[in-house]
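**Q** no FASTA, just this:
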């Protein structure tokens, strides 16, 4: 039974390209399920697993105090495993087919800023200082591209091409995206990088782009503090986090008429909306779409 479980996990890695963390979550949940089947339900092979056994396992998880979200995740993993075993002809019946997956309350929409609030936030840093230039560049890049904060802090100097007006971003799965920059982001980056160039010790390949006071790579927590500070200075009362500019840009692009397909491509999202299954004829080049829909470019 362990072999079939490992084969299923290998399939997820090969065909679906799931992240390491997601695979480890599947491995943990399904190993717990397998232990229950073998130790508590006396199942010696997958054919011994019945609908009653599956439901008993869910009740066992509930008795342990599992939260609805955790139950839903574990149930989804079980259902995926049994579908795989059916497709690969290692089971005759699917005991998880009629499983009642717990319903989860929808998460509230993330906090978002209006275009005016974004402009107030971006204008808050004192760009007469190196720190102010850095902070302005960080926020401009976040809003120009919609990159994740983890992607932002991993940026190196050699991933920025101001001449061709793009950055080369490496996503959480190692995938690379070439993302255009709007004029404000280009200007802010140029000002910040010029400041760095005055310090000869910092001129080297692979050097982190955004540095803290010790000239080390800035952290996620560091960017969170930067955003909080300038939101307070700009009088913005909306709760703000590193994800706020990303979510705000998503909303602003959609409000300007951008398609879900374009937004997902810009943001590096792999789970597209259902509407993306349908072909879209005469699609414009990516850079043209960007200049059509981004608030900082379309108004020029």
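**A** It's in. Just so it is clear, the structure is predicted and the values come from calculations on it, not from any experiment. Numbers count the residues shown, from 1 in each chain.

**Q** please make it C-alpha for all contacts and neighbour counts, starting now.
**A** Fine.

**Q** can you give me the strands for the stretch 101-250 of the chain?
**A** 160-161, 166-170, 176-180 (DSSP state E, counting those that start in this stretch).

**Q** buried deepest among these, which one?
**A** Comparing the strands of the stretch 101-250 of the chain by mean neighbour count (mean count of other CA atoms under 10 Å), strand 166-170 ranks first with a mean of 20.

**Q** which neighbouring elements make contact with that one?
**A** Judged by 3 or more CA pairs under 8 Å, 6 or more residues apart in numbering; DSSP states H and E, strand 166-170 is in contact with strand 160-161, strand 176-180.

**Q** reformat those strands as CSV; add distance to residue 105.
**A** Shown next, in CSV, are the helices and strands packed on strand 166-170 (distance: least, CA to CA, whole Å):
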stretch, distance to residue 105
strand 160-161, 41
strand 176-180, 33
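
**Q** so which of those gets nearest residue 30?
**A** Checking those against residue 30 by CA to CA gives strand 176-180 as the closest, at 31.2 Å.

**Q** below is structure B, check it against A:
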């Protein structure tokens, strides 16, 4: 698995293992032989069975897992099965964009954890950091305690083993500092010693590391109290959408999210709170607010481009020096 799973996030690697295990079990149950001796017709039969019993999203994931497996097997001269010759059925209807909480809803969710307890402080720190940075769940769970040692930025290893700079404000840093003071209490409650893990976020359960299942349940619980259905990834969408609503450039949001392509970033931006009439009034030459905006926007945009260019061209050793930022990273910080 390690040979052809290189560069994948832990959660993605587990997904790959799950789908390949299902394929191997199907081969065994149908007496079709070992995976390295299958014929293309066997693969077609498997994917056809999946298409009849599972969702289109699952079918795509199974197809992706098999493509990755047999591409690697071909490179290693183990098997030669042309998975790309197996065409998937017509694409399923596009799903509606994910529901993104409003700024006011996010503020209420952030205030829900009981910060009088170690677990509540951890929840608050996790929620604040997810919303302030747009981190992926796997990136957050893999953070080491030495990565947040006081500076208001950190380097994370993202999807595809790509490193990027993540910045956040003192609001999130304050809750992280409070959580770090009780981190040992959570570990002790679970019977773990302080040095049992180097990860920043820990659990008082069987395992010392805070796990995705725990993170997902926590986010879902607080969101349900607000009448919403959210996942940790929903907060990444909220981060991008609220920056966009604050008129942050899409290219800036792309850089902060760590996307290679701008098209990917546009999928994270929701317009559900946009007022189209106000947008035209502000940005169209015939709008009543257009001239005032043109007078004020030039200098602001120029300063912002210069600041972002300076941050991302500094030597690596100086990138995480303490900043004078005083708020959670939001749209107003990027104006």
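**A** Arrived safely, thanks for sending. Quick caveat, the model's predicted, so the values are computed rather than measured.

**Q** which among the helices and strands packed on strand 166-170 of the first structure is found nearest to residue 27 of the first structure?
**A** Nearest of those (CA to CA): strand 176-180, 27.0 Å.

**Q** the closest one vs strand 166-170, what angle?
**A** Angle of strand 176-180 of the first structure versus strand 166-170, following axes from the mean of the first three to the mean of the last three CA atoms, to 10 degrees, is 150 degrees.

**Q** map residue 280 of the second structure onto the first structure.
**A** Residue correspondence to the first structure (TM-score structural alignment): residue 280 of the second structure is left unmatched.

**Q** how near is residue 280 of the second structure to residue 243 of the second structure?
**A** Separation of residue 280 of the second structure from residue 243 of the second structure (CA to CA, to the nearest Å): 19 Å.

**Q** ok, the two, which is more surrounded?
**A** Set residue 280 of the second structure next to residue 243 and count neighbours by other CA atoms under 10 Å: residue 243 wins out with 23 against 15.

**Q** middle-most residue in the second structure, spatially?
**A** residue 136 (2.2 Å; CA atoms, centre = their mean).

**Q** who touches whichever residue in the first structure pairs up with it in this structure?
**A** Residue 136 of the second structure maps onto residue 148 in the first structure, with residues paired by TM-score structural alignment. By CA atoms under 8 Å, 6 or more residues apart in numbering, the contact set of residue 148 of the first structure is 142, 242-243, 246, 267.

**Q** tell me which two of those sit farthest apart.
**A** 242 and 267 (14.1 Å).

**Q** looking only at neighbour counts, state which of the two leads.
**A** Set residue 242 of the first structure next to residue 267 and count neighbours by other CA under 10 Å: residue 242 wins out with 22 against 19.

**Q** ok, the more buried one to residue 231 of the first structure distance?
**A** From residue 242 of the first structure to residue 231 of the first structure the distance is 12 Å (CA to CA).

**Q** what range in the first structure matches stretch 158-177 of the second structure?
**A** Aligned using TM-score structural alignment, stretch 158-177 of the second structure spans residues 171-190 in the first structure.

**Q** flag every buried residue along that stretch.
**A** 171, 177, 179-182, 184-189 (16 or more other CA atoms under 10 Å).

**Q** pick out the most distant pair among the residues you listed.
**A** Spatially, the most separated pair among these is 171 and 187, at 24.3 Å (CA to CA).

**Q** buried sites along the helix or strand encompassing residue 28 of the second structure?
**A** In the assignment (DSSP states H and E), residue 28 of the second structure maps to helix 10-29. By neighbour count on 16+ other CA under 10 Å, the buried set for helix 10-29 of the second structure is 13, 16, 19-20, 23-24, 27.

**Q** next: stretch 272-289 of the first structure.
**A** Within stretch 272-289 of the first structure, no residue counts as buried by 16+ other CA under 10 Å.

**Q** starting at the chain centroid, how far to that stretch?
**A** Chain-centre distance of stretch 272-289 of the first structure: 20 Å, with CA atoms, centre = their mean, to the nearest Å.

**Q** same question for stretch 104-118 of the second structure.
**A** Stretch 104-118 of the second structure has its C-alpha centroid displaced from the chain centroid by 21 Å (CA atoms, centre = their mean).

**Q** thinking again about what came up before, so which of the buried residues of stretch 171-190 of the first structure comes closest to residue 120 of the first structure?
**A** The closest of those to residue 120 of the first structure turns out to be residue 184 (CA to CA; 13.6 Å).

**Q** does that closest one touch residue 296 like I think?
**A** Yes - using CA atoms under 8 Å, residue 184 of the first structure is in contact with residue 296, at 7.4 Å.
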